[in-house]
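Q: how would this look folded up:
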Amino acid sequence: MTPSVPLVYWFRSDLRLRDNPAWVQACALNQQLLAVVFEPHIASTEQRWGCLQPGAHRLAWWHANVRALQLELAQHGVTLLVLRGKAVEVLQTVANKVGAVAIHCEEIAAPYERAEVQALQHAGFEVHPHWGSTLFEEQQLPFAVDELPAVFSQFRNLVERARTPVPVPVPLAAPQHVHGFSIASETAASFAPWAARPPAEQLCMDARSAFIWGGETGSAVRAGNAGAHAYLDAYFSSDRVAQYKATRNGLIGMAYSSKWSPWLAVGAVSAREIWEALRTYEQRQGANDGSYWLWFELLWREYFRWLHKQYGDALYRRRGLSEIARPVVATKHQRTFAHWTQGRTGCELVDAGMRELAESGYSSNRMRQILASYWIYDLSGDWRAGAAWFEANLLDYDVYSNQGNWLYIAGLGTDPRGGRRFNVAKQTADHDADGQYRNLWSASP
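A: The predicted structure is shown next:
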């Protein structure tokens, strides 16, 4: 009797079963499934900056979401192997053990992630990437992707004028009939060299953090799709939606912003699931400035994804989409970079922000803009080094938004103003006049 050969589903930035188009399509093939996921790593193209591996906070949050996914998959009889290393090398070892040749996965339109898929294809695997991280399907956009509007405001206006629909049904239900591949325990154990190391749970418990998760207290939030929905239920039952536009530039605590990004970044929840919750809120409570501004932020996330579809590798060049590169003080770069990353620039607000990032894995949107601006304009740093540092340390790192926002601040993307330089003195007066934030993240907590 010929042994069964499984289809491999490779979870990437889509750690959920609900509203996951790639997972739904793989399950629809009615084959036995073996699921795999790779521990986060820093893209090789960025290792030149010395950011060799993800920070502890990013890894801890990722591990927590993977464990939640493992438990959910186990209920369907599906094994999730947690792996470490280069995808092509490790998946060849998996294939040798179980005979798999076909791989389904999320499509990610970034250079390193595309190269991973190409390497697998060159190695003889049959790889099926599925696009599924956006609100809209490509054919629903009121323009071709290669004609994406040059600036975000034009994109937003066209989408809103066309009343571009979010696909229905929203969201896609998680498949209930899944055929898990029965993998022997000794076979699973043979991947021990690549098995994920246990996370340091205590990292998430810094009381100063603006995103506290995973603790035993009732106020802490949880990882995974169920944790995301519990958080969304609480969020949309509060008055935080109506207040969002006024509070979104805050620096301290859970309440000033939506805090959706940690789940969105690992794909534990989809943008469409959030859109559905937002729509339900507006039907129940009525639309307001806060609810519209949350939609506005979802559109920014959307724009950066289609921007990658349009420009790809060009977004990773030193000059970005510009014809010329911004000058960099190369001789001082390494020392200056160390001072910036360690919060030792001498600028109190920036140093507090860099310490918050290092010690909690989180930073507000306003502070990220300030930190990026200071690195690029005040320290004459290479924007790619700053982007790599954020990639390593942000627990809510998202390849599209991180790259898009750094290009935006540097004036090397699609911003018509040619860059966003923030006056730190003004930002301090506007957002930390009483010094509360700087004191909170002082060098001696």
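Q: Every contact and neighbour count from this point should use C-alpha atoms.
A: Will do.
Q: quick one: the nearest residue to residue 275 once chain neighbours are set aside and residue 302, what's the gap?
A: Here the nearest residue to residue 275 in space, its sequence neighbours aside, is residue 295; by CA to CA, 6 or more residues apart in numbering that works out to 7.7 Å. From residue 295 across to residue 302, the span is 10 Å (CA to CA, to the nearest Å).
Q: picking that back up, quick one: the strand or helix carrying the residue nearest to residue 275 to chain centroid distance?
A: Under the criterion of DSSP states H and E, residue 295 resides in helix 289-311. Chain-centre distance of helix 289-311: 14 Å, with CA atoms, centre = their mean, to the nearest Å.
Q: Looking at residue 295 and residue 302, which is more packed in?
A: Set side by side, residue 295 and residue 302 show unequal neighbour counts under other CA atoms under 10 Å, the larger going to residue 302 at 21 against 16.
Q: Return the residues in contact with that one.
A: Residues counted as contacts of residue 302 (CA atoms under 8 Å, 6 or more residues apart in numbering) are 134, 135.
Q: Roughly how far does it sit from residue 146?
A: Taking CA to CA as the measure, residue 302 and residue 146 are separated by 15 Å.
Q: I'd assumed residue 7 was in contact with residue 101.
A: Yes: with contacts defined as CA atoms under 8 Å, residue 101 counts as touching residue 7 at a distance of 7.2 Å.
Q: Pick out whichever of these two has more residues nearby.
A: Per other CA under 10 Å, whichever of residue 101 and residue 7 has more neighbours is residue 7, with 24 against 18.
Q: circling back: which parts of the helix holding residue 295 are buried?
A: Residues of helix 289-311 classed as buried: 290-295, 298-311 (neighbour count, 16 or more other CA atoms under 10 Å).
Q: Please apply the same query to stretch 340-355.
A: Of the residues in stretch 340-355, those buried under the neighbour-count criterion (16+ other CA under 10 Å) are 340-341, 343-345, 348-355.
Q: how about this one, so we can line them up?
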Amino acid sequence: MKTVIYWFRNDLRLEDNPAFSQACKDAEHLLPIYIHQPNLEKDTPWGFLRVSEQRRIFLEQSLQELRAQLSNLGSELFELTGDQLNVFERLRVQIDVEAIYFEHIEAPEELEQVALLRNAGFRVYSIWQSSMLDPQSLPFALQEMPDIFTQFRQQVEKQKLRFARPLEAPKSIPPLPSIEMSSVEQNALNHQSQECLFQGGERAAHTHIRRYFERRLPDTYKQTRNQLMGMDYSSKFSPWLALGCCSARTIAKQLSEYEVRYGANDGSYWLWFELLWRDYFRFLHFKFGKKLYYSRGLSKNPSNPFDSKQFIQWSSGKTGEPLIDAGMRELQRTGYLSNRLRQVVASYWIYDMKGDWQAGAAWFESQLIDYDVYSNQGNWLYIAGKGTDPRGGRPFNVFKQTQDHDPEGIYRRIWLDSVL
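A: All right, here's what the predicted structure looks like:
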């Protein structure tokens, strides 16, 4: 009997999950698993936890929902702890594993995990599925894609590419193989004491997306997207996209249906535009790979040295610059920060405090509920001038940003008066 393992990574959903759908088609028995990685429990080289409490809560909620979805179809989610190779070696002792299916992640750490599995003799099927556009539909090979986003966008729009059609969730899942339940440690993390802005999981994702379109918020997206406070100024799709509780293609399809119903406008276009930026940062990894993770990035200039005292001031919101301190306190308290302030606080760390951009990127990875390896790396490279942007960096004037986006000081008062 053909036994297949499906390894959920950053795709915690059943709808529009091509890798999972393919595994269901190919398997006679299917074992769905999620692996909690010990290396994510450790400190970063800069001395702070790699994954914050907010991120853990959102992950736990998302896994609970995925487990419920699988259970409704007669299956189960097995959560294991350990490095990937050891986990699969343990499973291979218990069951005759024909193949391992999972989503493809084109980032160095994730690629190394897969290489170890292949080298150990596992048959793996790694399927790309996290972008809005199908890479095969692009008018260029990914290794030859335009470096500059505007050129990338223009070629995409010239071909009238909008999004790849999402798949429906499987109607049925192959039965579980026979396996000793005691060999699988189910993780009950129970981090529910801390406040969380978002509820994790596929159902919560679809509820939020549906309400966003029902309230016709795309119409005002371009005008409000740079605001700092509230739930409605931006789409807030990113937390669910980050863990794959929903797909970019599903959102793009609903956006297209919205435009058919109500008409396209600047706001609806800008939503698609931002999803295209997300694709661009993903596709750049196929062209530049590990270079995107070098301290110099794609530039020839060295990075700023790391100063631990200054980093503590920046990360804890104690720089003395009110807008920066308010933003950093919101980030640490909630695990979220507006896109505008992400750019401003990153710029302040790199250009005003002369900080190491990689330490800043790692802090965002630790804190952000919507951390996404591609977008986080791409945006920090962009601000630091170590990516593909020809302008060589993006410093922000904090005084101007304060006047433009918090002229009455409401945002600053809220977060500077809060107690961490």
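Q: Superposed, what's their TM-score?
A: TM-score of the superposed chains, computed with TM-score structural alignment, normalised by the length of structure 2, equals 0.95; 419 aligned residues with a CA RMSD of 1.8 Å.
Q: what's the helix holding residue 295 of structure 1 aligned against in structure 2?
A: Alignment note (TM-score structural alignment): helix 289-311 of structure 1 is matched to residues 266-288 of structure 2.
Q: Average offset of that stretch relative to structure 1?
A: When structure 1 is overlaid, stretch 266-288 of structure 2 sits 0.5 Å from its aligned residues on average, using mean CA distance after the TM-score superposition for structure 1.
Q: Can you name the residues that contact the equivalent of residue 81 of structure 1 over in structure 2?
A: When structure 2 is aligned by TM-score structural alignment, residue 81 of structure 1 is paired with residue 78. Contacts were defined as CA under 8 Å, 6+ apart; by that measure residue 78 of structure 2 touches 31, 32, 33, 34, 184, 185, 186.
Q: Which ones among those residues lie within strands?
A: Secondary structure of the contacts of residue 78 of structure 2 is defined by DSSP state E; positions in strands are 31, 32, 33, 34.
Q: nearest to residue 257 of structure 2, of those residues?
A: The shortest approach to residue 257 of structure 2 among those belongs to residue 32, at 32.8 Å (CA to CA).
Q: Can you identify each of the strands in structure 1 by residue range?
A: Secondary structure of structure 1 by DSSP E: the strands cover 7-11, 32-38, 80-83, 102-106, 126-130, 179-180.
Q: now for these, which one comes closest to residue 273 of structure 1?
A: Each of these was checked against residue 273 of structure 1 via CA to CA, and the shortest separation belongs to strand 102-106, namely 17.1 Å.
Q: to the chain's geometric centre, what's the distance from the closest one?
A: 20 Å.
Q: Repeat that for stretch 228-247 of structure 2.
A: In terms of CA atoms, centre = their mean, the gap separating the centre of stretch 228-247 of structure 2 from the centre of its chain is 10 Å.
Q: which bit of structure 1 covers that stretch?
A: Residues 251-270 of structure 1 are where stretch 228-247 of structure 2 aligns, with TM-score structural alignment as the criterion.
Q: Can you give me the buried ones in the matching stretch?
A: Buried-residue list, stretch 251-270 of structure 1, by 16+ other CA under 10 Å: 251-252, 255-260, 262-270.
Q: and the alignment partner in structure 1 of residue 390 of structure 2, how many neighbours does it have?
A: Counting by TM-score structural alignment, residue 390 of structure 2 corresponds to residue 416 in structure 1. The number of residues packed near residue 416 of structure 1 is 12, by other CA under 10 Å.
Q: Surely residue 416 of structure 1 and residue 149 touch.
A: No: at 11.6 Å, residue 416 of structure 1 does not count as touching residue 149 under the criterion of CA under 8 Å.
Q: From residue 369 of structure 2, how far off is residue 70 of structure 2?
A: Distance of residue 70 of structure 2 to residue 369 of structure 2, given as CA to CA: 24 Å.
Q: ok, now residue 339 of structure 2?
A: Distance of residue 339 of structure 2 to residue 369 of structure 2, computed by CA to CA: 13 Å.
Q: which of these two has more neighbours?
A: Taking residue 339 of structure 2 and residue 369 together and counting by other CA under 10 Å, residue 369 has the greater number of neighbours (31 against 13).
Q: what's the closest non-adjacent residue to the more buried one?
A: Ranked by CA to CA, 6+ apart and with sequence neighbours excluded, the top spatial neighbour of residue 369 of structure 2 is residue 55, at 4.8 Å.
Q: Map the one you found onto structure 1.
A: Residue mapping for residue 55 of structure 2 onto structure 1 gives residue 58, with TM-score structural alignment as the criterion.
Q: can you pull the contacts of its match?
A: Contacts for residue 58 of structure 1 were tallied using CA under 8 Å, 6+ apart; they are 361, 392, 393, 394, 395, 396, 397.
Q: Out of those residues, list just those in helices.
A: Assignment to helices by DSSP state H places the following of the contacts of residue 58 of structure 1 there: 392, 393.
Q: what's near enough to touch the match of residue 390 of structure 2?
A: residue 151.
Q: residues near residue 404 of structure 2, how many?
A: Residue 404 of structure 2: 12 neighbours (other CA under 10 Å).
Q: Residue 66 of structure 2 versus the equivalent of residue 196 of structure 1 over in structure 2, what's the distance?
A: Structural alignment places residue 196 of structure 1 opposite residue 187 in structure 2 (criterion: TM-score structural alignment). From residue 187 of structure 2 over to residue 66 of structure 2 the distance is 14 Å, taken as CA to CA.
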